[in-house]
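Q: Just the structure for this:
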Amino acid sequence: MADGETESVVPANLIIATGSRPRQLPGLETDGERILTSDDVLRLEKLPASILIVGGGVIGVEWASMLNDFGVEVTIAESAPRLLPNEDRDIAEELARQLRRRGVRIATGVTFKAETVRRHHDGISVTAATADGDVEWTAEYMLVSVGREPNTAGIGLENTDVCLKDGFIQVNQNFQTSEPHIYAIGDVIGGLQLAHAAAHEGIAAAEHLCGVGLSGTDFRQIPRCIYSRPEIAAIGMTEEQAKAKGYDVAVGRVPFQAIAKAIVAGHAAGFAKVVTDRASGDILGVHLIGPHATELIAEASVAVGLNAAHWEIGRAAHPHPTLSEAVAEAMLAIDGKSLVI
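A: Below you'll find the predicted structure:
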């Protein structure tokens, strides 16, 4: 309180939605001056001449794409064998190809030597081990973009029986913690750390504690969106994940170069890819890279939610010329019935 006294508020139910913050990388801890988080970059008062982005996940490629558009010299260094290691391989490879065409330097399979970090009056340098040997990079700033960690410290969880795992609050299908009157949603529980995912979780939690609505949120129906150029959107399993789960996979793929609206708009790079179960026709995953991908994925979300087969979406009338035809044609391509390829 204003006078220094404290007051305990004991509600009948509580929803924890404290979010997350940029994760630190041991040896490359951010200082807000030369080594930055994604929050720090927002506070820069002028564009840097160059930047080294450590991490080629969602946040890393979004910043790389935008800063490249602004004329910044960008280098992405990722420890995994490719960018976007959690997304479909074909999508990741297409993004890397397009970023390289725009002048973004990309290095994968990188291990940084933290002891080599040197801060200078006008920049920073660091040495990293790559497949081609040690490389020293120098840039005006370094952006460390290696994921996010939950905001669970300092909120009083030590006074409860709420369970944590790797810092994240553990919840059941109704977003209840180990104390049933305490719920948690959003980044603080892990999973898909996306605003629209958190919104759906919050609705599900609120409805459950009020005794109305359906329980839980099916993460298979939550689209994943990456706001780079080109845009990327996906839902469900990647081709590799589906095969690893034992599915006999059938794939349909259609380039935006075959879609009239994309050609007219002058943004025909990229493709739509659909992954299905060959036996049943069930849609296992939809992956888009290209113009307005984050808008087009909504149809796939509905399809997955209704357990639609690929041919049902493919046969639904899609207006021409529109970008939505890419989704339909990719569905039809699975059976060799696409009209454009």
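
Q: make it CA atoms for all contacts and neighbour counts henceforth
A: OK.

Q: Secondary structure element for residue 330, which one?
A: helix 325-333 (DSSP states H and E).

Q: How about residues contacting that helix?
A: Outside helix 325-333, the residues within contact range by Cα atoms under 8 Å, 6 or more residues apart in numbering are 251-256, 259, 271-274, 296, 310-311, 313-316, 318-319, 338-341.

Q: How about stretch 5-12?
A: 1, 181.

Q: Which positions in it come out as buried?
A: Buried residues in stretch 5-12, defined by neighbour count with 16 or more other Cα atoms under 10 Å: none.

Q: ends of it, how far apart?
A: One end of stretch 5-12 sits 23 Å from the other (Cα to Cα, to the nearest Å).

Q: One more: stretch 230-241?
A: 23 Å.

Q: And for stretch 135-144?
A: 18 Å.

Q: All the helices of this structure, residue numbers only.
A: Assigned by DSSP state H, the chain shows helices spanning 38-41, 58-69, 89-101, 195-210, 239-244, 260-265, 293-305, 310-315, 325-333.

Q: want to try a markdown table for those, with distance to residue 11 and mean neighbour count as columns?
A: Shown next, in a markdown table, are the helices of the chain (distance: least, Cα to Cα, whole Å; neighbours: other Cα atoms under 10 Å):
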| stretch | distance to residue 11 | mean neighbour count |
| --- | --- | --- |
| helix 38-41 | 33 | 16 |
| helix 58-69 | 36 | 20 |
| helix 89-101 | 46 | 17 |
| helix 195-210 | 12 | 18 |
| helix 239-244 | 42 | 16 |
| helix 260-265 | 53 | 16 |
| helix 293-305 | 35 | 19 |
| helix 310-315 | 46 | 19 |
| helix 325-333 | 47 | 28 |
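
Q: Save those as TSV, and put in distance to residue 177 too.
A: Formatted as TSV, the helices of the chain follow (distance: least, Cα to Cα, whole Å):
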stretch	distance to residue 177
helix 38-41	29
helix 58-69	28
helix 89-101	35
helix 195-210	11
helix 239-244	29
helix 260-265	46
helix 293-305	26
helix 310-315	37
helix 325-333	39
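
Q: picking that back up, report the angle between the helix holding residue 330 and helix 293-305.
A: 40 degrees (axes from the mean of the first three to the mean of the last three Cα atoms, to 10 degrees).

Q: And helix 325-333, how far out from the chain middle?
A: 24 Å (Cα atoms, centre = their mean, to the nearest Å).

Q: do stretch 110-126 as well
A: On Cα atoms, centre = their mean, the centre of stretch 110-126 falls 27 Å from that of its chain.

Q: want to put them side by side, so please do this one too:
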Amino acid sequence: MAETYDVVIIGGGPGGYNCAIRAGQLGLKTVCIEDRGVLGGTCLNVGCIPSKALLHASELYATAQNEFEAMGIKTGKLEIDLDKMMAQKTEAVDGLTKGIEFLFKKNKVDYIKGRGKILGKGKVEVKGLDGKTQTLDTKNIVIATGSEPTNLPGIEIDEERVVTNTGALSLTSIPKRLVLIGAGVIGLEMGSVWARLGSEVTVVEYLDRIMPGADADVAKEAQKIFKKQGLNFRLGMKVTGVEKLKSKLKLSMEPAAGGDSETLDADVVIVAIGRKPYTEGLGLEAVGGTTDKRGVVQTTDGHFKVADGVWAVGDCIHGPMLAHKAEDDGVAVAELIASKAGHVNYELVPSVVYTKPEMAWVGQTEEQLKEAGVDYVKSKFPFMANSRARTNHETDGFVKMLADKKTDKILGVHMVGVGVGELIAEVCVAMEFGAASEDIARTCHAHPTLSEAVRQAAMGIEGWTMQM
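A: Predicted structure coming up:
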């Protein structure tokens, strides 16, 4: 007789593995199915983690090359060992994937390498990577299949010369000329890596600005800094094709508003125009589930519930396509299955871009507040006036805070600067508790630290910023 699980999870990325671990902690008999052959999903294998390994290594190289001398540090000739750089990236990924397997064992979570498909209520078919097929009986099914890169019509991806983030993280040589299609998070991070290592990088974006989801002040400041770093931007341009020649690639583009066609020569083209839910072939129809035209799984409760005993989390449902959002989704669903109060506040999911300097934000942008007719107060504090930033020679950027004019409640915080991916956490905690700007302004911060810039921005809401 087949074994019955409390929870069967399809997908072992951040949403799936966190759901599995939390379910195991809550005493639920759980199995996680993953067809990649390793746990961690896109984030751990070909996304967040390997990209940060390359961003960090390339940043150290650029710092040694461009900044050491001004600080009184002399070095010999610098060289790049790309094979070793890629190896340390792989080592970091391998260690973390093995760590998830350890946590599965610790919390008594079963793990099957294969592809899952819903057969009906409480039944999931698994086609194993070993070729064997089995059917699992379960009380609950959780869909955590994540997302995949969005393709550009007419452009063939080969993951060698025309690549997505997967190929961009595994190039075997430094391209002389690199063209990025898309000026979003993935594009700017990958562009930063290869520009630091010596590539001539051109970013082609359909819109007339970079980072469409970010506050306009942040995007404008970041673009100015990236231009100084050598990134070239072609905004308001529509890519119409990429021709593969023996010695090069020829990218064709035209103004999005209409106009004459142009071409760019490249050795590598990275397509980074976004991601779409990976939901084809799941068998959703067997439980009455549906997706929209983009493949987003539709929920009946506006949150996670697809049907009776069927749930979905992460990139395959509505909300920001971010690993930490997926993690919180997974935990929330495990707790709901265990009859606890699972919840995720999508209004306060932070975003971070790991370029140098970083960009980070949470809450509403100034443009959103204007559109909604909200009466707000704005304060902006530059890192140029922060003691620690000055001593570290890292003065690019600012902290911008937006607060309700009547109640002083913090509505959004937007940052550009070194380390702001860490600084944003303070704001997230404050906003989760409904803090006013004065709450941060009157909280003692250590001196000298970069975090004082957050406090100074908060002080500025009521006009008592103290320049340092």
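
Q: re the thing from before, quick check: ChimeraX command selecting the buried ones in the contacts of helix 325-333 of the first structure.
A: Buried members of the contacts of helix 325-333 of the first structure, defined by 16+ other Cα under 10 Å, are picked up in ChimeraX with:
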select :251,252,253,254,255,256,259,271,272,273,274,296,310,311,313,314,318,338,340
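
Q: Aligned to residue 230 of the first structure, what sits in the second structure?
A: Under the alignment (TM-score structural alignment), residue 230 of the first structure pairs with residue 357 in the second structure.

Q: Kindly apply the preceding question to residue 275 of the first structure instead.
A: Match for residue 275 of the first structure (TM-score structural alignment): residue 402.

Q: Could I get the contacting residues of that match?
A: Residue 402 of the second structure sits next to 366, 376-379, 410-413, 461 when contact means Cα under 8 Å, 6+ apart.

Q: same thing but at 7 Å, please
A: Contacts for residue 402 of the second structure (Cα atoms under 7 Å, 6 or more residues apart in numbering) come out as 376-379, 410-413.

Q: do the same with residue 10 of the second structure
A: Per Cα under 7 Å, 6+ apart, neighbours of residue 10 of the second structure: 32-34, 116, 142-145.

Q: Quick check: the farthest pair among those?
A: 34 and 142 (12.4 Å; Cα to Cα).

Q: picking that back up, name the member of the contacts of residue 10 of the second structure that has the highest neighbour count.
A: The most crowded member of these, judged by other Cα atoms under 10 Å, is residue 144 (33 neighbours).

Q: wouldn't it be in contact with residue 314 here?
A: Yes - between residue 144 of the second structure and residue 314 there is a contact under Cα atoms under 7 Å: 6.3 Å.

Q: Overlap in contacts, those two.
A: residue 15.

Q: What span of the second structure is the helix holding residue 330 of the first structure aligned with?
A: Using TM-score structural alignment, helix 325-333 of the first structure lines up with residues 452-460 of the second structure.

Q: so how far does that stretch sit from its counterpart in the first structure?
A: Its aligned residues in the first structure lie a mean 0.7 Å from stretch 452-460 of the second structure after superposition (mean Cα distance after the TM-score superposition for the first structure).

Q: Just the strands from the stretch 51-200 of the second structure, written as ranges.
A: 109-120, 123-128, 133-143, 147-149, 162-163, 177-181, 200-205 (DSSP state E, counting those that start in this stretch).

Q: what's the fifth one packed up against?
A: Spelled out, that is strand 162-163 of the second structure. Counting contacts by 3 or more Cα pairs under 7 Å, 6 or more residues apart in numbering; DSSP states H and E, strand 162-163 of the second structure packs against strand 268-271.

Q: in the first structure, what residues pair with the longest helix out of those in the second structure?
A: For the second structure, the longest helix by residue count, based on DSSP H, is helix 82-106. Per TM-score structural alignment, helix 82-106 of the second structure has no counterpart in the first structure.

Q: what does stretch 373-380 of the second structure give?
A: Going by TM-score structural alignment: stretch 373-380 of the second structure matches residues 246-253.

Q: in the second structure, which residue is closest to the centre?
A: Taking Cα atoms, centre = their mean, the centroid of the second structure lies closest to residue 322, which sits 4.7 Å from it.

Q: The first structure: which residue goes with that residue?
A: Under the alignment (TM-score structural alignment), residue 322 of the second structure maps onto residue 194 of the first structure.

Q: What separation do you get for that match and residue 150 of the first structure?
A: Residue 194 of the first structure is 13 Å from residue 150 of the first structure, by Cα to Cα.

Q: one step back: can you give me the distance of the match of residue 230 of the first structure to residue 117 of the second structure?
A: For residue 357 of the second structure relative to residue 117 of the second structure (Cα to Cα), the value is 43 Å.

Q: what do you get for residue 230 of the second structure?
A: Distance, residue 230 of the second structure to residue 117 of the second structure, using Cα to Cα: 47 Å.

Q: now the end-to-end length of stretch 390-405 of the second structure.
A: End to end - Cα to Cα - stretch 390-405 of the second structure spans 32 Å.

Q: now stretch 100-109 of the first structure
A: From its first residue to its last, stretch 100-109 of the first structure covers 17 Å (Cα to Cα).

Q: In the second structure, point out the residues matching that stretch.
A: Going by TM-score structural alignment: stretch 100-109 of the first structure matches residues 227-236.

Q: hmm, back to that, looking at residue 230 and residue 117 of the second structure, which one has more neighbours?
A: residue 117 (20 against 16).

Q: In the first structure, what range does stretch 20-30 of the second structure match?
A: Against the first structure, stretch 20-30 of the second structure falls on no residues (TM-score structural alignment).

Q: Now the match of residue 275 of the first structure: closest residue in space, sequence neighbours ignored.
A: residue 378 (4.8 Å; Cα to Cα, 6 or more residues apart in numbering).

Q: In three-state terms, label residue 7 of the second structure for me.
A: Judged by DSSP: H, G, I helix; E, B strand; the rest coil, the three-state class of residue 7 of the second structure is strand.

Q: quick revisit: contacts only, for the residue nearest to residue 402 of the second structure.
A: Residue 378 of the second structure touches 401-403, 461, counting by Cα under 7 Å, 6+ apart.

Q: Recalculate using a threshold of 10 Å.
A: Going by Cα atoms under 10 Å, 6 or more residues apart in numbering, residue 378 of the second structure touches 366, 400-405, 412-413, 457-458, 460-462.

Q: can you redo those residues as JSON lines with distance to residue 218 of the second structure?
A: Output for these, formatted as JSON lines (distance: Cα to Cα, whole Å):
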{"residue": "366", "distance to residue 218 of the second structure": "11"}
{"residue": "400", "distance to residue 218 of the second structure": "9"}
{"residue": "401", "distance to residue 218 of the second structure": "12"}
{"residue": "402", "distance to residue 218 of the second structure": "13"}
{"residue": "403", "distance to residue 218 of the second structure": "17"}
{"residue": "404", "distance to residue 218 of the second structure": "20"}
{"residue": "405", "distance to residue 218 of the second structure": "22"}
{"residue": "412", "distance to residue 218 of the second structure": "13"}
{"residue": "413", "distance to residue 218 of the second structure": "10"}
{"residue": "457", "distance to residue 218 of the second structure": "15"}
{"residue": "458", "distance to residue 218 of the second structure": "17"}
{"residue": "460", "distance to residue 218 of the second structure": "18"}
{"residue": "461", "distance to residue 218 of the second structure": "18"}
{"residue": "462", "distance to residue 218 of the second structure": "22"}
